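Trainee: Pasting the sequence and the predicted coordinates here, then a few questions.
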Amino acid sequence: MDIDVWIKGLGSKFTYVAEEQGKIIGFGELEANGHIGRFYCHKDFQRKGIGKKILEQLESKAKALGIEKLFTEASSTAKPFFGSQNFIVVKQQEVERRGQKLINFIIEKKFNNY
């Protein structure tokens, strides 16, 4: 992984970070097209509302920008969380990362911007 490329990529996105006592416990990023590029919650803070609060910030920013749909590629473990937040599965896909084949799900959530 090229850390410089990764850091530069963060600069072109809207990134929200949750921290506790100076420790990052979660983050999420929104791209201008509605794609959630990275979304993470530390294992010790899962099921405590951290992910939901981060997602609420992403949704609020998306609505303010006039984005009509959020979408991402969710892992099997992240899929239930997003499902609980009214995302729907568009399709299942197989991807290759560092020589490993993984299953993930393209999911989306549409807004009514009226």
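Mentor: Yes, it's here.

Trainee: alpha carbons only for contacts and neighbour counts from here, please
Mentor: Fine.

Trainee: can you pull out the helices in this structure?
Mentor: 3-10, 50-64, 79-84 (DSSP state H).

Trainee: ok, second structure coming up, stack it against the first:
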Amino acid sequence: MAYIIRPFADRDAPALSDLTLSAIRSVGSKSYTPKQVTAWSDRHPGARRFLDRAAAGHHIIVAADSGDNAVAYSLLESDGHLDMLYCHPDHTRRGLADELLAASEQHARANAMSQLYTEASELARPAFERAGYIVQHRRDFDIPHAGGAVAIHNYAMEKPLN
């Protein structure tokens, strides 16, 4: 299947919301417990958040299938924080994460950012490492959920652009 990498359009917001939840629930379950996956997915703010982030100037790059349906995306903030990188489970292992990270880096360089940084999940970590990000440390933290807290982890990673 051929994919295109393109800028976010408002019409992508529902698809990005849906694919994020699908990725967390399906792919996330390969490295996180059911309780962790539920707490993580319950934090997802929905489609409106993508519209708000785009309006705030955050750079969202979309990978779309041959029908121009969004199947993966990255979200880069103006300070170099790559906040999101998600791919629909039906489209994983096809190089989309690598393409989105490269497009995000290209945008960062064009906008004179000196480094990129992220908090990568267990599953996203290899894609970030392939793109040259370096693990700074493992982040263990709690997600408030259902009146309690669920312990989870990810990795603080950085990539200098000098």
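Mentor: Here it is on my side, so go on. Since the structure is predicted, the reported quantities are computational estimates derived from the model, not experimental observations.

Trainee: ok, back up a step: quick check: which of the helices of the first structure is buried the most?
Mentor: Scoring those by mean neighbour count under mean count of other C-alpha atoms under 10 Å gives helix 50-64 as the most buried, with a mean of 18.

Trainee: which bit of the second structure covers that one?
Mentor: When the second structure is aligned by TM-score structural alignment, the counterpart of helix 50-64 of the first structure is residues 96-110.

Trainee: What is the distance between that stretch and the centre of its chain?
Mentor: The chain centre lies 12 Å from the centre of stretch 96-110 of the second structure; the measure is C-alpha atoms, centre = their mean, to the nearest Å.

Trainee: The residue mapped onto residue 150 of the second structure from the first structure and residue 92 of the first structure, how far apart?
Mentor: Counting by TM-score structural alignment, residue 150 of the second structure lines up with residue 100 in the first structure. From residue 100 of the first structure across to residue 92 of the first structure, the span is 16 Å (C-alpha to C-alpha, to the nearest Å).

Trainee: show me where the second structure has strands.
Mentor: 4-7, 59-64, 70-76, 82-87, 115-120, 134-145, 148-160 (DSSP state E).
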